[in-house]
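In: After the sequence you'll find the predicted model.
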Amino acid sequence: MGDRFEDLRTFVAVADAGGITSAAKALDVAKSAVSRRVSELEQRLGVKLVERTTRSFALTAAGRRYHVEAHDLLESLARLDATAGDVAPNERVRRLSLVAVQEAGPARVGAAVARFLDKHPGSPVDLTLLPQGASNPAAGDADVVIGGPGGKAPRSARRIAGTAMTVTASRGYLARSGRPKVPGDVAAHLGIISTMRSGVPAWMFRDGVTVVPQAALTTSDDAAALAAALAGAGLVCLPTDAVAGEIAAGRLEALFEDGMGEPPRLWLSNEGGTASATLADSLAASLTGTS
């Protein structure tokens, strides 16, 4: 039984590390010992779990299924051990990792995670929002990944919409400068440009129309852009959920409510076990409005 446990532990380490050499370093054992255990496991199961050459490594379909089940089994054993020791169970809970692009909308993703935590308080989440200009994440960078336009989505990924955008301005600015009636009018107005989602200053409206305002301020921070808009510095284009409260309170006015472009198409991928699949399902429901 002990050998079978080590076989599982070794195989999971190999799958998680993406290769024999990296797994051997992580386990602090000889590379040959890791390779032998994987081979013996394949022989015992009668199925090939990995495809490996001197230059490449990949799990087979059977290997991917076995990895998920083995990972969950090891987690179950760890939880069982925790209940018998002096360590409190909540100190051994596995944290779920989530990586998301800015196009998903920080406030929107945060709210979606909060809804998940409300239903699953024993499954803490570590959320990483990638900065503007960062490389698109790949499936496997975290338990759950939300990738943006241009990224290579895995076949199993689900499609979700990015955050909707709204152009707003303070009543004071509109009183001084007039209210733009059509998207083309934006070009004659002062604008506050946030580069958190894109380094491109143009704002996209319906039918692919893009307009560049006269940039009074360019910032890499949405909060700074919002503060400047509230102070009357110009028009601003920000995620709808980031300005909804200010619009409801009457501090900002929404413009072109029916004329904004479609949100970017994003993808959501789950590469972990049962717990991360639950997180992925919850996020997909929240971010597609089906929760």
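Out: Arrived safely. Residues are numbered from 1 along each chain as shown.

In: contacts, neighbours, all on C-alpha from now
Out: Fine.

In: now the longest helix anywhere in the chain, how far from the centre of its chain.
Out: The longest helix of the chain (DSSP state H) is helix 61-84. Distance, stretch centre to chain centre, for helix 61-84: 24 Å (C-alpha atoms, centre = their mean, to the nearest Å).

In: and what of stretch 194-204?
Out: When distances are taken as C-alpha atoms, centre = their mean, stretch 194-204 is centred 20 Å away from the chain's centroid.

In: those strands in this structure, which residues are they?
Out: Along the chain, the stretches classed as strands by DSSP state E are 50-52, 57-59, 96-100, 125-129, 144-147, 158-161, 165-169, 190-194, 203-204, 210-211, 214-219, 235-239, 253-255, 265-270.

In: I'd like those laid out as TSV, including distance to K119 and mean neighbour count.
Out: Shown next, in TSV, are the strands of the chain (distance: least, C-alpha to C-alpha, whole Å; neighbours: other C-alpha atoms under 10 Å):
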stretch	distance to K119	mean neighbour count
strand 50-52	36	15
strand 57-59	33	16
strand 96-100	15	21
strand 125-129	13	16
strand 144-147	18	28
strand 158-161	22	18
strand 165-169	29	25
strand 190-194	34	25
strand 203-204	37	20
strand 210-211	41	17
strand 214-219	36	15
strand 235-239	26	27
strand 253-255	33	20
strand 265-270	19	23
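
In: take a look at this one as well, against the first:
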Amino acid sequence: MNPFEDMRLFCQVMESGSFTAAADQLGLSKQFVSRRLMQLEERLGVRLLNRSTRRLDVTPLGQSYYESALRLLSEVEQMEQGIAGQTTEPRGTIRLSAPLSFAVAHLGCLLPVFLQRYRDVTVEVDLSDRPVDLLGEGYDLALRIGVLEDSTLIARRLASIERVYCASPAYLAERGTPHKPEDLHTHDCLPYGHGRQVQWRFEGRGKSLNVNVTGRMRVNNGELLKDAAIAGMGITYLPTFIVGSALKDGRLVTVLDDFRPEPLTLSAVYPQHRQSSRPVQALIEFLRERLNQREEGSHYR
């Protein structure tokens, strides 16, 4: 019985959330994975997981074993990479989740450069604006914009993302330019997301203010909102990586500049067991390097 293999099996079950998902990830049968973990519990003399027909719940001792196993497996991986000469040249596959609009604007030009630099790395990219479950869905790394939820994941800041309120010159010529947030009550707005009520947050004169906004179009995609704003449908509030080119050529102009909130943070988020992964860390450092080069441009600040 190999204790390190048992650790890997247990960690995969924890990260996948079920025996079936873990078995699929490992290319093993569900019965084999279940039997090995039962044998592990018998050898340790403790229960690591409480099983039911619907879910698995980790016990306190199971959580402690999981955290210790992650540390040990990380050290073993580092040692093996050092022996194999991988400490200088990353090798392997990265499963990456990224927001759709950001990825289209930036990853399309950055990832080819990264892959040319690291010839033995492969990247699988899933574009989605939903908050993916890194552990349950088997991702190595995710890019997330905004405030992060408390979790056991590790987060590293990559860049700051500026957001602006903007509209087309034609819309403002017809409806007037708002000079304070409360003026938006008489305007058509183009909010991001869904829900019966959407609020935009403003900062200015030493205080914050939330304003309910409405409009005839509400979408959970920034590109469509940008196009609607260019077409004169109303005022929108989007990151500059989406509207930057339209602002530069005059199709959109900013409004309420004195009331913009602080920039959002773009973060790289990954599970603890990927902390020693050379491909993951190489991609994070590459993105930090390239995005920080643009901090003086219009997209980042």
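Out: It's in. All values derive from a computational prediction rather than experimental measurement.

In: Check which helices and strands the longest helix of the first structure is in contact with.
Out: Packing partners of helix 61-84 of the first structure (3 or more C-alpha pairs under 8 Å, 6 or more residues apart in numbering; DSSP states H and E): helix 2-17.

In: Contacts for the helix it packs on next, please.
Out: 20, 22-24, 26-27, 34, 37-38, 41, 59, 67, 70-71, 74 (C-alpha atoms under 8 Å, 6 or more residues apart in numbering).

In: Ok, stretch 216-234 of the second structure next?
Out: 101, 166-168, 170-171, 187-194, 215, 235-236, 238, 242-243, 246, 251-252.

In: 6 Å - rerun?
Out: The contact list for stretch 216-234 of the second structure (C-alpha atoms under 6 Å, 6 or more residues apart in numbering) reads 167-168, 171, 188-193, 251.

In: Pull up the distance across it, start to finish.
Out: End-to-end span of stretch 216-234 of the second structure (C-alpha to C-alpha, to the nearest Å): 9 Å.

In: Off-centre distance for it?
Out: 23 Å.

In: Would you mark the buried spots in that stretch?
Out: 218, 222, 225-226, 228-234 (16 or more other C-alpha atoms under 10 Å).

In: now do stretch 60-77 of the second structure
Out: By neighbour count, with 16+ other C-alpha under 10 Å as the criterion, the buried positions of stretch 60-77 of the second structure are 62, 66, 69-70, 73-74, 77.

In: Stretch 109-123 of the first structure now?
Out: Buried-residue list, stretch 109-123 of the first structure, by 16+ other C-alpha under 10 Å: 109, 111-113, 115-117, 123.

In: Among these, name the ones in helices.
Out: Those of those lying in helices (DSSP H): 109, 111-113, 115-117.

In: Distance to E6 of the first structure for those - can I get that in JSON lines?
Out: What follows is these, written out as JSON lines (distance: C-alpha to C-alpha, whole Å):
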{"residue": "V109", "distance to E6 of the first structure": "38"}
{"residue": "A111", "distance to E6 of the first structure": "40"}
{"residue": "A112", "distance to E6 of the first structure": "38"}
{"residue": "V113", "distance to E6 of the first structure": "35"}
{"residue": "R115", "distance to E6 of the first structure": "37"}
{"residue": "F116", "distance to E6 of the first structure": "34"}
{"residue": "L117", "distance to E6 of the first structure": "33"}
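
In: between those residues, which is closest to A82 of the first structure?
Out: Closest approach between these and A82 of the first structure, by C-alpha to C-alpha: L117, at 22.2 Å.

In: From D185 of the first structure, how far off is the closest one?
Out: Counting by C-alpha to C-alpha, the gap from L117 of the first structure to D185 of the first structure is 44 Å.
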